[in-house]
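>>> quick one, what's the 3D model for this:
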Amino acid sequence: MGSTSLWAQQFSLKEAVDYAVSHHTQIKNAQIDVLNADAKINEIKAIGLPQVNGNFSLTNNVLMQRMFIPAKIFNPSAADGELIAAKFGVENSGFSSVGLNQLIFDGSYLLGLKASAVYKELSQKSLTQSKQQVAENVTKAYYGILVNDKRMGLLDANISRLDSMLKDTRALNKAGFAEKIDVQRLEVQSNNLKTEHENLLRLQELGYSLLKFQMSLPLEEKISLKDNLESVNLQILSNDSAPFDYANRIEYSMLKTQENLAELDVKNIKAGYLPRVVFSGNYGMNTGANAFGDLFRKQWFDNAALSLAIQIPIFDGFSKKYKSIQSENNLRKVRQSFDLLKSSIDLQRNQSSISLKNALESLREQKSNLELADEISRVSRVKYKQGVGSSLEVLNAEASIKESQVNYFTALYNALIAKVELEKANGTLYNE
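Coordinates of the predicted model:
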């Protein structure tokens, strides 16, 4: 396992994923979208609740408007056609009122409530999709560290074995039983392995940084891993002949929700042809005076009104007709997307299953090659110690081991990634 410290936090793969799901910014933003969807539902509900508004105003008619009336009304002897520009009203007036409006029926409002609930469902599924993406990234980063840990362990064994041989060869050289060039060859190989070890340490440090980034853990935090490669099950994860439920894939589930939204949009436009019924009530008081100060000493006269309005759409220039055509076309596009998504999922499942099978087969072969290289190296070292083999033969065997190890760990990492891809394709990578 990776380097540890007394104050390092330890994480199993599940704990690392759970931590990321709780702290990742992408998921926090998706959770905010769910909260916004809740607020949107309440916003639409509020439209159907009584709407109460108050109004209070004071008006000073600085220049009062004149009304033109025939002069004969007030003076019978006035000439025909003579007009009087009379002032009607008072210089100051006050008005206050409270009005209530209550929606009785609106087809679009009822469908809007349903659509807002479906929109919330879509935001929740988007949150689940974000969690799955984060879980995938964390899992791949976690496996990368485990593979490098294993690789580093074998590299340490290579260095230890070669250093032991170098020590023995130096002793043989001093005693005259080995040439100087044998020592130099081993020294070069030893230095190369130690350089590779330093490079691998830096690569592992980068791997930990990547894991912490995917977990949304501060990069300065020290962590270590609880799990090891032996605990990872790399067997085939699914039976290709078993029935598959497409709803296991969040993409399919989200498309179903989008279909529901598109259906509601079609219904909403058609609901625009239905009458809209609104009840309203109003109560107010007003007064007037020539002097502004008298407004609050004069009597205020009240008034009230109740009304029931029925708004019947008759002709809108075919606006709703063409909106309906667009919404039905959008619904058809969503429904046609199901076949494409199913084919895409089938292809992903098939590809990931084959990739895992191939990766496991390659892993078995590379493991066999590594064991064979180890045996060749062991025999060459024995022959060298017995004086019937050369140091060049030993170095060639060590080079074969190194190559076999690189191939083995590449195959191992590919198998782990193929496992993740198959779980993702089957919709089982992350379940809440």
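>>> contacts and neighbour counts: CA atoms only from here.
Fine.
>>> and the strands in the stretch 301-432 of the chain?
Under the criterion DSSP state E, counting those that start in this stretch, strands of the stretch 301-432 of the chain are mapped to 301-311.
>>> what segments of it are helices?
319-385, 391-426 (DSSP state H, counting those that start in this stretch).
>>> try the stretch 51-200 of the chain
Counting by DSSP H, counting those that start in this stretch, the helices of the stretch 51-200 of the chain are 107-174, 180-215.
>>> so which of those gets nearest K321?
Closest of the helices of the stretch 51-200 of the chain to K321 is helix 107-174, at 15.5 Å (criterion: C-alpha to C-alpha).
>>> following up with a second sequence; could you model it the same way so I can compare the two?
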Amino acid sequence: MKKIILLSFLMLVSAEAYGRQYTVHEGETLFRIAENELGKSSRWKEIADLNRISEPYVIKTGQLLILPDNDSKRSNVSGVVNLETDSSYAREITSIYSNVNVPQDKVKTNTVASIDSVPYVPQDEMQTTAVSISELLKPSYDGYAPQELSELNLEKAVQIALNNAPEVRAALANIESVKGYVGQAWSTALPQINATADIKRNETYRSYSIFSTDASTVRSAGVTVTQPIWSFGRISHSLEAARQEEAAALTQLADAKLNLRFRVESSFLKYLLAKEKLEVAKEAYLVAERLLKRAKVREAVGAGTRFDVTRSEAEDASASARLVAARAELDVSREELTSAMGFSSSTWIEPQGNILIDFSNLLPVSAQSTEKIAEEERPDLITLRHKIKSSEELISYERSKSYPSIDAIGNFNYSYSDFSFENSGSSNFYTGHENVTGFAGVTVSIPIFDGFRARETVRSRRAATDALKAQYDRSKLDAIKEVRRIYMALSAALSAIAARKEGVRSAGEALQMAEVSFEAGRATSLDVIQASLALTDARISEAEVEYQFRLGLAQLVKASGTDFVLKGGKTE
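Predicted coordinates for the structure are as follows:
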């Protein structure tokens, strides 16, 4: 049986041994920092490697970097390697601090290894640093962390996500785009003003005349104003359709925020669950350690057997493995929450809270009330209603194109012409003239035949409207089904919470009795191990069922479109 390799490397290093700290300023890049701070722009890759920055090598304002020294000295530094293993193969451990080769023979405790690649460290600034195999595989948390990420609770995490997440910014951009459609619809109701200006010069050569060349220049300018008077609802239908699209875009923003809130809340609850599992794993590991010590003591005094010790060692190793797995699960859930909030996964956060809380003030209203609330408040249903109205207005708009339109029009035009003769004997009796014209009136445009374009467009619009109505009916049925499913899950979880709490209490008492009996010699180590595993399973089951209940409440808010369901329902 192979034992777990434990490597503790005692080495004297400090931050000044390999570099210095530097805060990134606005607009700086790795290339510019290397050029300004190190004197060589080619050393930017060295900065990136030292701070574990990978492609596309992006840094943020305020980020803390470690810059290498220009004159780093190297010397031989001895370190103490504590290693316990039954393996016969060599293992090499490499980091920016050391390059340690473990020989194939079994290494004894306090073996001294010489290390050549450690930077020079002044004696008065030396401190201890621990290096382990698993740490070399972990990704770094060197992302820029804003100050507001400290003391992070659920509501604070949701608010930060709403201000930072890309999906909210995309929804806001969509609103601005739709507002442009409203402006375009308004523009058709406003006067249209066009101005024109022109200059023409004509030259005429006359071979039979006493004048060799005639030249004329015509300058003209004009303004035309057109004002729609009546279009049989064409403008109003277009404007109303654009307004309904704008309202749909606003509800899409609300839907994006609702989905983002659920994503952040579910990730936050998942982190709290992983945190509780880690606490359970820590306590189970302490129980295993305590059991192993007692088994060794009992064996030493002749009251126990070697079999109890071996079995306790196996349980201790299993508890250690479960502890490592729980820590890994916590790290994964932390990064999932960080990403949901709109930050890089390398940003370190430390959420606060507990998965085990009092649910007496979190019970929702009845399922029937929630179904009615969901039909009124769900953003996706509201969006579909606005889109149906917009499509109906577009049908009326296309119909109006088949009706006459009446516009008022006015025009003012001024032109000036002059004539010149290049021959010295030219006449000066007629050198040019000017002309001013203008008119105002009403124009009537009557469509006669458009090749059935309007009829086919109306038919297409009707089909699109029918499809939206069918989609709305299906979405409403799915919403009711989702609400009822969540209530069933909440009912089951709420019923299980009391049973899980009782199971934790009973398992805790059983473990205490098993430990006392083992100490007195009336029970074996297997009894203690089984009681400890039962308590671990009971505590994890309790945390999971409470997580399911709180997650169900978050799902209910998302399914109903509002948190009114947790506050006594919508006020009529």
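>>> what's the TM-score here?
Overlay of the two chains. TM-score (TM-score structural alignment, normalised by the length of the first structure): 0.83; 399 aligned residues with a C-alpha RMSD of 2.9 Å.
>>> rewinding a little: most tightly surrounded among the helices of the stretch 301-432 of the first structure?
Comparing the helices of the stretch 301-432 of the first structure by mean neighbour count (mean count of other C-alpha atoms under 10 Å), helix 391-426 comes out on top with a mean of 20.
>>> ok so, going back, if you compare the helices of the stretch 51-200 of the first structure, which one is most tucked away?
helix 107-174 (a mean of 19).
>>> for the helices of the stretch 51-200 of the first structure, give me CSV that also has distance to N407 of the first structure.
Formatted as CSV, the helices of the stretch 51-200 of the first structure follow (distance: least, C-alpha to C-alpha, whole Å):
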stretch, distance to N407 of the first structure
helix 107-174, 11
helix 180-215, 15
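>>> CSV for the helices of the stretch 301-432 of the first structure, including distance to P275 of the first structure?
Supplementary listing: the helices of the stretch 301-432 of the first structure in CSV, determined by distance: least, C-alpha to C-alpha, whole Å:
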stretch, distance to P275 of the first structure
helix 319-385, 14
helix 391-426, 49
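>>> nearest to D302 of the first structure among those would be which one?
Nearest to D302 of the first structure, of these and by C-alpha to C-alpha, is helix 319-385 at 42.9 Å.
>>> now do that closest one and helix 107-174, the angle between them.
On the basis of axes from the mean of the first three to the mean of the last three C-alpha atoms, to 10 degrees, helix 319-385 of the first structure is oriented at 10 degrees to helix 107-174.
>>> helix 319-385 of the first structure vs helix 391-426, what angle?
Going by the same axes, to 10 degrees, helix 319-385 of the first structure makes 160 degrees with helix 391-426.
>>> so which other helices or strands are in contact with helix 319-385 of the first structure?
Applying 3 or more C-alpha pairs under 8 Å, 6 or more residues apart in numbering; DSSP states H and E, one finds that helix 319-385 of the first structure contacts helix 250-271, helix 391-426.
>>> the first one vs the second structure, mean deviation?
By mean C-alpha distance after the TM-score superposition for the first structure, the fitted helix 250-271 of the first structure averages 1.6 Å away from its aligned residues in the second structure.
>>> now tell me what touches the next helix-or-strand element following that helix from outside.
Proceeding N to C from helix 250-271 of the first structure, the next assigned helix or strand is strand 276-289, under DSSP states H and E. Strand 276-289 of the first structure is contacted from outside by 90-107, 295, 298-312, using C-alpha atoms under 8 Å, 6 or more residues apart in numbering.
>>> list buried residues within these.
91-97, 99, 101-103, 105-107, 295, 300 (16 or more other C-alpha atoms under 10 Å).
>>> quick one on the thing from earlier: of the helices and strands packed on helix 319-385 of the first structure, which is nearest Y19 of the first structure?
Closest among those, using C-alpha to C-alpha: helix 391-426, at 18.7 Å.
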